[in-house]
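Participant: sharing a sequence plus its predicted fold:
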Amino acid sequence: MIRDAPVKFRIMEVFEEGGPQWNYEVVPKIMEEYGMHSHHEQQMVNYDIIEMVSAGFLEEGESVIDEEGKFNKGHLLTKYTITPLGIATVDDLKKKVRHYE
């Protein structure tokens, strides 16, 4: 793990370490690690994941409407996977960042 990493770096690590995961699984993990508690911060982490799809680091898998309120009732739950570009980027960061544990 890269100590004190920017949130987006850590998101890629989580997907690299854990394989395909739903946004409702990853977002709380990131929030806990970074001491985030608000609904706004929850949405920002979710948005970071969406941005990483646009950049090609993650890709979307299946999606369902959150009918139970697992994350945000009535909204989309999406399963994401890290891409080969994302894996290469994480590996490169691990080589270059001083605080890798």
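Facilitator: Received, thanks.
Participant: from here on, contacts and neighbour counts on C-alpha atoms
Facilitator: Fine.
Participant: next secondary structure after the single longest helix found in the chain?
Facilitator: Across the chain, the longest stretch assigned as helix under DSSP state H is helix 39-54. Of the helices and strands lying after helix 39-54 in sequence (DSSP states H and E), the nearest is strand 58-65.
Participant: mind giving me the packing neighbours of that next one?
Facilitator: Judged by 3 or more C-alpha pairs under 8 Å, 6 or more residues apart in numbering; DSSP states H and E, strand 58-65 is in contact with helix 39-54, strand 76-82.
Participant: put this next to the first one:
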Amino acid sequence: MSKQMTEMLKGTLEGMVLAILSGRQAYGYEITTWLREQGFSDIAEGTVYALLVRIEQRGLVEVEKVPSEKGPPRKVYSLNVEGRKYLEEFWRNWRFLADRLEQLHEGGR
């Protein structure tokens, strides 16, 4: 992944993770695996886990500890009402930025 892509991803990864959680519950490794399957192969598990801690602290997700066949219980995350509101705001901001970037790409029209 290029440095430019890494920098762009930093600003959008939170929204991407919230979008994943809007469709289903997931734990950190599942999220990391899905992102890698989508082409974000350089995303480290530690990056996703740190982000999950931050969104948990901000009250955007519910966390349930689920027994694991191997090792300690897993923390399974799901989006709560506050997280859904935050994700809606993310998508509004994303659309605004994407529209303006497209205008610039087309020559500023």
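Facilitator: Thanks, I have it. Because the structure is a prediction, the values reported are computed rather than measured.
Participant: give me the angle between the longest helix of structure 1 and strand 58-65.
Facilitator: Here helix 39-54 of structure 1 runs at an angle of 130 degrees relative to strand 58-65 (axes from the mean of the first three to the mean of the last three C-alpha atoms, to 10 degrees).
Participant: buried sites along helix 39-54 of structure 1?
Facilitator: Buried positions in helix 39-54 of structure 1, judged by neighbour count with 16 or more other C-alpha atoms under 10 Å: 42, 45-46, 48-50, 52-53.
Participant: give me the residues contacting it.
Facilitator: With contact meaning C-alpha atoms under 8 Å, 6 or more residues apart in numbering, helix 39-54 of structure 1 is reached by 7-8, 11, 23, 27-28, 30-31, 36, 58-60.
Participant: what's the angle between it and strand 76-82?
Facilitator: Using the same axes, to 10 degrees, the inter-axis angle of helix 39-54 of structure 1 relative to strand 76-82 is 50 degrees.
Participant: Lys29 of structure 1 is in what secondary structure piece?
Facilitator: helix 23-33.
Participant: how about residues contacting that helix?
Facilitator: When contacts are defined by C-alpha under 8 Å, 6+ apart, helix 23-33 of structure 1 is touched by residues 7, 10-11, 14, 37, 41-42, 45-46, 49, 70-71, 77-80.
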